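[1] Sequence plus the predicted model coming up.
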Amino acid sequence: MNFEHLIQINDPLNPFVESMTREQLWEGLVLRAEQPQLFVLGLDSCTILSRTDSTLERELHYGQATVRDRVTLAPNESVRYDILATEAYVGGSLTMTIEQPDELQLFLRFEYKTTLPAADTEDTRQTNEIVKSAYRESDIDTVRLIRQFVQARKEPGNLH
């Protein structure tokens, strides 16, 4: 199953949405890669097994379950998560790409590629729609948390 959607970060027509710079959005995406337990419900801990300038090999712990993945960072552009399929977990990838069509607009594109089967039955179609909805809600939450992180860094007295 493949799924993709776009979340608008900056909306020049909506004064109630606080604008964010590309760099602030990128910092939030890096934070999500390095400290996913702040973003992912049910994740107990994350161990970074290895690190290079552009990759992280991680082990994610959900109770008794462990998932391994590889995160590839393209600075100020995109973050790609590759999850290895196991008997217990669907494999696949998630790529979050920053898109900035002009100075005022900023978007974050989420692209999922999973090993879930294509929808060829009504049950499979319903399952896929539930998964897509969960992904969308999780992504909206990610953007909300990045906004909170950016706002906290702007507050007086916060040295981070």
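    Sure thing, it's come through.
[2] C-alpha from now on. contacts and neighbour counts both.
    OK.
[3] thinking residue 23 is in contact with residue 76, fair?
    Yes: at 6.5 Å, residue 23 counts as touching residue 76 under the criterion of CA atoms under 8 Å.
[4] try it against this one:
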Amino acid sequence: MIFVSHALPVNGDGVSITKDQLWAGLVMKANNALPFVSSMSSCTVIDRISDTVFDREIVLRDEAYTERITLQKPNRVVFTRIAGDVLGTIANEIEGDDDDLRLRFSFALVVSMAKPGSTEEEAYAEGMKADYLKAVESTIAAVRKMAEKTIAAA
């Protein structure tokens, strides 16, 4: 099993965003991750179970997965892999307040095609960490752009 958890500051340079704006961005990413995750080539919602739970099919690094998404407003989105070669849980969490906002991503995954503790599993973990770090950075950037447009329109 591989486990990674990392938090990035949300505000600093440029337009500051609020928790509510960041939450809206996470909901957008949950529904369509393509603008946020460069290694993902397909993302389709296949079943809306409730207002806060839905399933989606994704293709990530040319591998197909089914994920159950759980929106835990106002600060956590959980992606539970329910089908594919890599199963487990991924979470995006909003931490802090508007003055010290952070976005944490965490994942605990089992890679079926790699022996636990092997160099293959380690390489997969490093690739996942790099992919998710990019996804968190692009999520923050996209939300910042939305906030800039809102300010410009006012």
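    Arrived safely, thanks for sending. None of these values were measured; they are calculated from a predicted model.
[5] And the TM-score between these chains?
    The TM-score (TM-score structural alignment, normalised by the length of the second structure) is 0.80; 150 aligned residues with a CA RMSD of 2.7 Å.
[6] Between residue 23 and residue 76 of the first structure, tell me which one has more neighbours.
    residue 76 (17 against 12; other CA atoms under 10 Å).
[7] counterpart of the more buried one in the second structure?
    Alignment note (TM-score structural alignment): residue 76 of the first structure maps to residue 74 of the second structure.
[8] Now that match: which helix or strand?
    Residue 74 of the second structure is located outside every helix and strand, with elements delineated by DSSP states H and E.
[9] measure the spatially closest residue to it that is not a sequence neighbour to residue 3 of the second structure for me?
    Once flanking residues are discounted, residue 74 of the second structure sits nearest to residue 23: 6.5 Å by CA to CA, 6 or more residues apart in numbering. Residue 23 of the second structure sits 24 Å away from residue 3 of the second structure, going by CA to CA, to the nearest Å.
[10] just residue 12 of the second structure next, same as before
    From residue 12 of the second structure across to residue 3 of the second structure, the span is 28 Å (CA to CA).
[11] Same drill for these two, tell me which one is more crowded.
    Comparing residue 12 of the second structure with residue 3 by other CA under 10 Å, the one with more neighbours is residue 3, at 14 against 11.
[12] who's in contact with the more buried one?
    106-109 (CA atoms under 8 Å, 6 or more residues apart in numbering).
[13] returning to what we had before: now do the residue nearest to residue 74 of the second structure: how many residues are near it, please.
    That count, for residue 23 of the second structure with other CA under 10 Å as the rule, works out to 22.
[14] The aligned partner of it in the first structure sits in which helix or strand?
    With the correspondence set by TM-score structural alignment, residue 23 of the second structure lines up against residue 26 in the first structure. Here residue 26 of the first structure, judged by DSSP H and E, is contained in helix 22-34.
[15] from memory residue 93 of the second structure sits against residue 74, does it?
    No: with contact defined as CA under 8 Å, residue 93 of the second structure does not reach residue 74; the gap is 9.2 Å.
[16] Tell me which stretches of the first structure form strands.
    Ranges of strands within the first structure are 2-10, 45-51, 55-62, 65-74, 78-83, 92-99, 106-114, based on DSSP state E.
[17] now stretch 89-107 of the first structure: how far from the chain's centre is it?
    Mean-position distance between stretch 89-107 of the first structure and its chain equals 8 Å (CA atoms, centre = their mean, to the nearest Å).
[18] Give me the distance between the two termini of it.
    End to end - CA to CA - stretch 89-107 of the first structure spans 30 Å.
[19] ditto for stretch 34-43 of the first structure
    13 Å.
[20] what's residue 136 of the first structure in contact with, if anything?
    residue 5.
[21] before we move on, what about the one 10 residues further on?
    Listed by CA under 8 Å, 6+ apart, the contact set of residue 146 of the first structure reads 25, 28-29.
[22] To which residue of the second structure is it aligned?
    So residue 146 of the first structure corresponds to residue 143, using TM-score structural alignment.
[23] Quick check: the gap between that match and residue 128 of the second structure.
    Using CA to CA, one gets 22 Å for the distance from residue 143 of the second structure to residue 128 of the second structure.
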